[in-house]
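Engineer: predicted model, plus sequence, below.
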Amino acid sequence: MEKNQKAAVIGAFVADALSLGVHWVYNTGVIDKKFGRVERYHDPLTSYHRGKRAGNFTHYGDQTLLLLESLSAEGGFDKGRFAERWRIFFSGYSGYFDQASKMTLENMAAGKGLTESGSTSDDLAGASRMAPLVSKYGGNLDKLVHSARAQTAITHTDDRVIQSADFFARTVFAVLGKQPPIAAMEATLKTNFPESPIASLVIMGLDSRNRNTRETIAEFGQMCSVEAGLPGAVHLIARHADDFKTAMVENVMAGGDSAARGMMAGMVLGAAHGMAAIPKAWMSEMAAGERINSLLNP
């Protein structure tokens, strides 16, 4: 595994951990008042993540770690086995259950196949946990795209969510091949998604690259949906293409579902700039940091 593949994975994890403190805080004035500029990990402000502490993950990051553990145990991505691990994980989970997870678990309990139980949720989060796949398939585009789409569909069957996973898989692959982030997104859009349902959302993000991040994400929407989250993630990458840390901080300061947006941006910008761009404290103070390192460096 190349160093920048590792940085893509770590980039997604630190994005989630940094988001935890203000995740789903939609009033950015509250973020300013309570924390100032968020450049370190904080205990969660809202009750959604009750019991979590600074350096922990949201439920998105917890599922991302589960995917990384599955890849390590299985030697690669196995859709059925990951679905079973996901089901077992949530049977004893003490963190937040979003609607997509609840619906998927209900479908599984009703007897639907483990890989045919995905919810109809249009939340970007289903795609956002894909970063660990880069550690295995960062050099194989077909496998990366296939597994990114497949892992998403386990919990999110909305076509735009699955296409978002496809889009970012192709983008991060191009970035690992030394294509600049903006050029990678533009080429991926032109070649693979010119008439797709997500095309207009990607274009919105790309066209906003010279605008203020907080104002732009407020305009797109701070919500969990692909309609808001996808252009927000693209904006973060395009606006802060040369600065991983600033991208992550500005994402959190924009409020709302910063975890899903940030994980996508963190993956792509981590792939672009490597481990040197990720603040060392964000790695050392991440509760699962040693576990993640051991999984990425067996």
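Structural biologist: Nice, thanks for sending it over. Numbering: from 1, shown residues only.
Engineer: drop to CA atoms for contacts and neighbour counts, all remaining ones
Structural biologist: Noted.
Engineer: next, the contact list for residue 127, please.
Structural biologist: 148, 149, 151, 152, 161, 162, 164, 165 (C-alpha atoms under 8 Å, 6 or more residues apart in numbering).
Engineer: can you check residue 246 too?
Structural biologist: By C-alpha under 8 Å, 6+ apart, the contact set of residue 246 is residue 240.
Engineer: and residue 244, by the same measure?
Structural biologist: By C-alpha under 8 Å, 6+ apart, residue 244 lies in contact with 266, 269, 270, 273, 277, 278.
Engineer: among these, name the ones in helices.
Structural biologist: Here DSSP state H is the test, and these give 266, 269, 270, 273 as lying in helices.
Engineer: and which of these is nearest residue 209?
Structural biologist: Closest approach to residue 209 among the ones in helices among the contacts of residue 244 (C-alpha to C-alpha): residue 269, at 14.7 Å.
Engineer: against residue 103, how distant is the closest residue in space to that closest one that isn't next to it in sequence?
Structural biologist: Distance criterion C-alpha to C-alpha, 6 or more residues apart in numbering; nearest residue to residue 269, sequence neighbours excluded, is residue 244 at 5.8 Å. As judged by C-alpha to C-alpha, to the nearest Å, residue 244 and residue 103 stand 35 Å apart.
Engineer: presented hereafter is structure B, for comparison with structure A:
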Amino acid sequence: MGALIGDALAVGPHWYYNLDELRAAYGPWISDYTTPKPGRYHDGLRAGDSSQAGVLLELTMRSLAEQGRYDEQDFCQRLDRDFFPLIDGTPNNGPGGYTSQSIRETYRLRVTLGKPWGQVSGWADTTEAAERVLAIAVRDARDLGALARDVSSNTALTQADGVVGAMTTAYALALGLMVQGERFDGRISDKLMARVRAGTLPFHSVTNAGEDSVPPGPERPRHTGQFASPDALIGMGHIAAAALDPAVRIEPAWKVSEVYGMPCAVYHQFPAAYHLAARFADDFESAVLHAVNGGGQNQARAILTGALVGAMVGLSGIPERFVTGLARHEARLQLARRIAAQAAA
């Protein structure tokens, strides 16, 4: 729910890279859902509506809720049957008013060229997959090995870059720990790396406990979900520690967009979300609104931040106006509760 709310909060002020233009359009501080301005991205949507990222997240949620687990065949069938007929492979088309690069590439390979699933991923370096697989992370949160397997497999359906896959899976693992009740702080990396050394997570670590050399024999070929470096796990702990260090300040906090970058790529978006999640771990409203007010690709920033902080504060920690103002919030709450019940079981 935190992710869906973050997405909808940024529908109006999405992709303003000139902050003066953003302030002129929406005032000095965006505090609630807004309607896109005429001629802007998502024109035609109303305050509280979802972008295409929210549509795909809900599609993933529905598959999980109805199948009781992550079923990749069912997920792909839903894309083929329920989603691809609504888009045409061009940017400004389809539900939510805009189709991301990675989805356009997958559409071209799958629909236009007729290639099978498993051969339709592209090289976009965005957080598109992370925005949907976070639902899988919530579902699998009590089994981080299964989480890594399912998230990395789903990510690979549309995004082929190994670095994107590693950073997406690392984010999802952090989210899984938040669902378990952990905090997003400087210790997050140690908690995840302990599982890498125990062999639970598919990140390569040259130095294991008590070892200082690479195991003998040829290196085994890597497969989907087996990542060459644990740096995607290690980096988030440093970012969180800096966010909580009184000697390291980004003021106001929305300026994370200027420190880490406003564009769409994973290496801009994940660090900003990690900073905001650590700094506002108990304050959902501040976390998502600073994500939104930073401009640029504020939608991805707010989705990723909203999921992490939402997992820490719970539904009761999300302001009621954000829940009731979200389009179709009752149906989405029902889906979220079904997935939560599956995860608990």
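Structural biologist: Yep, that arrived. Source: prediction; values computed, not measured.
Engineer: tell me how the two chains score on TM-score.
Structural biologist: Remark: TM-score between the superposed chains equals 0.88 [TM-score structural alignment, normalised by the length of structure 1]; 289 aligned residues with a C-alpha RMSD of 2.2 Å.
Engineer: if we can go back for a sec, possible to save the ones in helices among the contacts of residue 244 of structure 1 as CSV with distance to residue 185 of structure 1 and neighbour count?
Structural biologist: Formatted as CSV, those follow (distance: C-alpha to C-alpha, whole Å; neighbours: other C-alpha atoms under 10 Å):
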residue, distance to residue 185 of structure 1, neighbour count
266, 14, 32
269, 12, 34
270, 15, 30
273, 16, 23
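Engineer: and the residues you listed as JSON lines, adding distance to residue 109 of structure 1?
Structural biologist: JSON lines is the format used below for those (distance: C-alpha to C-alpha, whole Å):
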{"residue": "266", "distance to residue 109 of structure 1": "34"}
{"residue": "269", "distance to residue 109 of structure 1": "38"}
{"residue": "270", "distance to residue 109 of structure 1": "38"}
{"residue": "273", "distance to residue 109 of structure 1": "43"}
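Engineer: out of those residues, flag the one nearest to residue 230 of structure 1.
Structural biologist: Nearest member of those to residue 230 of structure 1, counting by C-alpha to C-alpha, is residue 266, at 13.4 Å.
Engineer: which residue of structure 2 sits opposite that closest one in the alignment?
Structural biologist: Counting by TM-score structural alignment, residue 266 of structure 1 corresponds to residue 306 in structure 2.
Engineer: go on, residue 137 of structure 1?
Structural biologist: Using TM-score structural alignment, the equivalent of residue 137 of structure 1 in structure 2 is residue 140.
Engineer: now residue 30 of structure 1
Structural biologist: Using TM-score structural alignment, residue 30 of structure 1 pairs with residue 21 in structure 2.
Engineer: same thing with residue 73 of structure 1?
Structural biologist: Following TM-score structural alignment, the counterpart assigned to residue 73 of structure 1 within structure 2 is residue 66.
Engineer: how far apart are the host helix or strand of that match and its match in structure 1?
Structural biologist: In this structure, residue 66 of structure 2 sits in helix 52-67 according to DSSP states H and E. Compared with structure 1 after the fit, helix 52-67 of structure 2 shows a mean deviation of 1.1 Å (mean C-alpha distance after the TM-score superposition for structure 1).
Engineer: next helix or strand past that helix?
Structural biologist: Per DSSP H and E, the first helix or strand lying C-terminal to helix 52-67 of structure 2 is helix 72-78.
Engineer: now for that next one, which elements pack on it?
Structural biologist: Counting contacts by 3 or more C-alpha pairs under 8 Å, 6 or more residues apart in numbering; DSSP states H and E, helix 72-78 of structure 2 is packed against helix 52-67.
Engineer: let's see that with 10 Å instead.
Structural biologist: Secondary-structure packing of helix 72-78 of structure 2 (3 or more C-alpha pairs under 10 Å, 6 or more residues apart in numbering; DSSP states H and E): helix 52-67, helix 144-158.
Engineer: check the fit of it onto structure 1 and give the mean distance.
Structural biologist: Mean for helix 72-78 of structure 2 is 1.8 Å (mean C-alpha distance after the TM-score superposition for structure 1).
Engineer: so which bit of structure 1 is the following helix or strand past that helix matched to?
Structural biologist: Moving toward the C-terminus from helix 72-78 of structure 2, the next helix or strand (DSSP H and E) is helix 101-107. On structure 1, the counterpart of helix 101-107 of structure 2 by TM-score structural alignment is residues 99-105.
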